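Chemist: fold the following, please.
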Amino acid sequence: MFVTTSNPSHREPVRVAIVGTGAIARGSHLPALTALASGQPLEIVAAVDVDAASVEAFCADAGIAHPYTDLDRMLAEQRPDLVTLATPPRFHRDQTVAALRAGAWVWCEKPPCPSLEDFDAIEAEEGAQQNGPYAAIVFQHRFGSGSRHVRELLATQAMGRPLVAHCQTTWYRDEAYYAVPWRGVWSSEGGGPAMGHGIHQMDLLLDLMGPWAEIRAMAGRLVHDVETEDVSTALIRFENGAMATVVNSVLSPDEVSRIRIDCERATVELTHLYGHRNADWRITPAPGITSEEADAWRGFGPDVPSSHEAQLRGLLEDLRAGRRPRSSGADGRKSLELVTALYKAAFTGGTVRAGEIGPGDPYYAALHGNAAGWAPEREVPAEVPA
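Modeler: You can find the predicted model right below:
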């Protein structure tokens, strides 16, 4: 197999396997891999799905030589360097651990897994080796030219200290969406819109603002007959003193994803839906700021949209260099910790502080925390298609 430090030849193709052949694999993982393969040594050697017809059709359409219905068999026979997971969250822990034990790096679609306990079990499998294998989470919204530029402006306080922020994921999902048996179920989907939808914007907010300190929240089940919530709101205080509001909803016909950060000398705002370009960012200077300085803040450079491709490009560079990629380890865990804390704050009515949820806390093992009125009451489907 490809080993980054003991065999650093960049001429060796990175062997990739795709696990799960549904919509996210077809619409995001495969196109990203195909685009990158045109400019670097990379080969998609196999795909895996529990549905034989689905994986065979996927491989036939994409020109992939080896379809499998058994992950362990694929890992043993193909020895991929990288496994991309496009399966429902309930399978992520076992599939990631299996791939890591086989020596493969993992790029796992969000949500990362249903609990912090699962995430820590995955991280423990990465082992002590400095060159991997590592498991990274798909958080593509923090990649691209816009987020990179604004992250630098905030890190250097070019616009002054960040003071007030708003993070909004207000989308719309109808009854047909929740007719899929594993949706809206804690153990299979992991959570409601805070986990499955809003986690992208919350991850970007953390990437821009830095560590959070405490959170208060509310959650509701206003429309859909599901185990999880269908709307939540939260108040967050960051370590730097800034404060933020967060709204996650699947009840909003006028769909939008938005992050707004008010700094001492300017407001920066991102408005989009499922991905952003430079033009989706807007910087409004405070009175008294010169046009030259404001123009410098608005100099985003060449447009690199946020995308699976943008994140995967960096991950492949890290794989070849044998270094930990972004959105893995503690960097990947921080967004899941914030989501977990949001649920605990909402269901207990208390304030949750960063770092307080660990082994022994019911919210460490499950995001519902066995809370009355929120814990599961019905059986989870035995089989969930990838």
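Chemist: rest of the way, CA atoms for contacts and neighbours
Modeler: Fine.
Chemist: OK, contacts around residue 264?
Modeler: If you count contacts by Cα atoms under 8 Å, 6 or more residues apart in numbering, residue 264 has them with 159-163, 286.
Chemist: make it 6 Å
Modeler: The neighbours of residue 264, taking Cα atoms under 6 Å, 6 or more residues apart in numbering as the test, are 160-161.
Chemist: name the SS class of the nearest residue to residue 203 once chain neighbours are set aside, please.
Modeler: The shortest distance from residue 203 to any non-neighbouring residue, by Cα to Cα, 6 or more residues apart in numbering, is to residue 335 (5.3 Å). Assigned with DSSP: H, G, I helix; E, B strand; the rest coil, residue 335 falls in the helix class.
Chemist: burial of residue 335, as a residue count?
Modeler: 25 (other Cα atoms under 10 Å).
Chemist: and it, how close does it get to residue 313?
Modeler: Note on residue 335: its distance to residue 313, by Cα to Cα, to the nearest Å, is 22 Å.
Chemist: and residue 240, helix, strand or coil?
Modeler: Using three-state DSSP, the structure places residue 240 in coil.
Chemist: ok, which stretches of the stretch 201-350 of the chain are helices?
Modeler: With DSSP state H, counting those that start in this stretch, the ranges of helices along the stretch 201-350 of the chain come out as 291-297, 308-321, 329-348.
Chemist: pick the most buried one from the ones you listed.
Modeler: Across the helices of the stretch 201-350 of the chain, averaging neighbours per residue (mean count of other Cα atoms under 10 Å) puts helix 329-348 on top, at a mean of 22.
Chemist: second chain to compare with the first, below:
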Amino acid sequence: MSVRVALVGTGTIAGIHAEALRGLGDRVDLVAGVDVDGALARSFCREHGIPHAGTDLARVLQATRPDLVHVCTPPGAHLDAARTALAYGAHVLVEKPPTLTLRQFAELSAAAQHSGRHVATVFQHRFGSGARRLRSLYQSGVLGRALLALCQTTWYRPQEYFDVPWRGRWDTEGGGPTMGHGIHQMDLLLAVLGDWTRVSALARRQARDVDTEDLSLAHVSFADGAVASVVNSVLSPREQSYLRFDFTHATVELTHLYGYGEDAWRVTAAPGYEEAVLGAWHGGERGVPSGHRAQFAAVLDALEAGERPPVTLSEARRTMELVAAIYASSFTGHPVDPDDVAPGSPFYEQMQGGGPPWRIVARQEVA
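Modeler: The predicted structure follows:
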């Protein structure tokens, strides 16, 4: 039986969602597209063969009764769209970042619990076969103990990129590259290494005329004893997304930009571990690139089995807390631990806490 899916927000990312969902064949029935821009919604639905276009989410949900709603709006609209979908009995898959703040994230979690429906967040880099292999081999002990990791999102966004009114603003985007760009690599870092325990960070607004940071650097300690260096930037002309994990038995590297296949991975075994490490790496699941389709298939599998779809709220919260911790350490000048971004902290209320140490750009209100 097909899962009925509605898309809320019909911009660029929604097109990627629609194509990935179409790739799942008769497992999915795309029933509606919703956008505050009616012309955009109608054009989108015509392009993707979706029968119902509308501007009022509640009315569309009442008319079409989807099983699952994909929230593809700008980040500032995620919470309201997700709560509306939950109120009409739909499960929700929300693009990253799921909310603008940890307080909003708690409100989303409460709404999901009250509704009895599931909410998952899009972190598609977890779902390529290479990432699944890495997690499996680490958890099984083949790679040995985790020692050191490097997590780099060095992208380039010119000033014109921020002409879109909601970009580069704390109140509508939630942060800069730490929140909106590097969060994918940081989520995969956490998916492999688990809980973080301490963060020392630095954020700067070096070159872009925005409210948020345009780069950040962090040292992160993990519960298992590993440490990581994290860099996020939108100022880097030679763009790269890079993850490196140094284990006692091997180094595993992932180099790509916006998504990866098998050729993006490199494994170097420590002396004496070549046969065990390389045999296990090349013998595992292969051939699935990272991407929305792989995650969407996993979401459908979970819903059909009556399980929580990935990436779950508890997993997404850990990633959001790391983002908040990077801002907290950057703007207070002190190392922070998870308690420093818990309820009662200004960085729980908003990612920038009491505000960054630079002036906020005067901007028009976003409608």
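Chemist: may I have the TM-score of the superposed chains?
Modeler: TM-score for the superposed chains, counting by TM-score structural alignment, normalised by the length of structure 2: 0.96, backed by 367 aligned residues with a Cα RMSD of 1.5 Å.
Chemist: about what we covered before: just send the helices of the stretch 201-350 of structure 1 back as CSV, with distance to residue 204 of structure 1 too.
Modeler: Listed next are the helices of the stretch 201-350 of structure 1 as CSV, based on distance: least, Cα to Cα, whole Å:
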stretch, distance to residue 204 of structure 1
helix 291-297, 19
helix 308-321, 13
helix 329-348, 9
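Chemist: which of the ones you listed sits closest to residue 247 of structure 1?
Modeler: helix 329-348 (11.0 Å; Cα to Cα).
Chemist: for the stretch 101-250 of structure 1, which segments count as strands?
Modeler: Ranges of strands in the stretch 101-250 of structure 1, per DSSP state E, counting those that start in this stretch, are 105-108, 135-137, 162-172, 212-220, 231-238, 243-249.
Chemist: end to end, how far does stretch 350-361 of structure 2 reach?
Modeler: Terminal residues of stretch 350-361 of structure 2 are spaced 18 Å apart (Cα to Cα).
Chemist: buried set for it?
Modeler: Residues of stretch 350-361 of structure 2 classed as buried by neighbour count (16 or more other Cα atoms under 10 Å): 350-353, 355-356.
Chemist: and what of stretch 50-57 of structure 1?
Modeler: For stretch 50-57 of structure 1, by 16+ other Cα under 10 Å, it's 50, 54-56.
Chemist: any idea which strand is longest in structure 2?
Modeler: strand 235-247 (DSSP state E).
Chemist: in structure 1, what stretch matches that one?
Modeler: On structure 1, the counterpart of strand 235-247 of structure 2 by TM-score structural alignment is residues 251-263.
Chemist: go through the matching stretch and flag the buried ones.
Modeler: Buried, per 16+ other Cα under 10 Å, within stretch 251-263 of structure 1: 251, 257-263.
Chemist: once aligned, what mean separation remains between it and structure 2?
Modeler: Aligned to structure 2 and superposed, stretch 251-263 of structure 1 gives a mean residue distance of 0.5 Å (mean Cα distance after the TM-score superposition for structure 1).
Chemist: ok, the counterpart of residue 130 of structure 2 in structure 1 to residue 328 of structure 1 distance?
Modeler: Aligned by TM-score structural alignment, residue 130 of structure 2 pairs with residue 146 of structure 1. Using Cα to Cα, residue 146 of structure 1 is found at 21 Å from residue 328 of structure 1.
Chemist: these two: which has the busier surroundings?
Modeler: Taking other Cα under 10 Å, residue 146 of structure 1 and residue 328 do not tie; residue 146 has more neighbours (26 against 19).
Chemist: quick one: contacts for the counterpart of residue 237 of structure 1 in structure 2?
Modeler: Alignment note (TM-score structural alignment): residue 237 of structure 1 maps to residue 221 of structure 2. Applying Cα under 6 Å, 6+ apart, we find residue 221 of structure 2 in contact with 196-198, 227.
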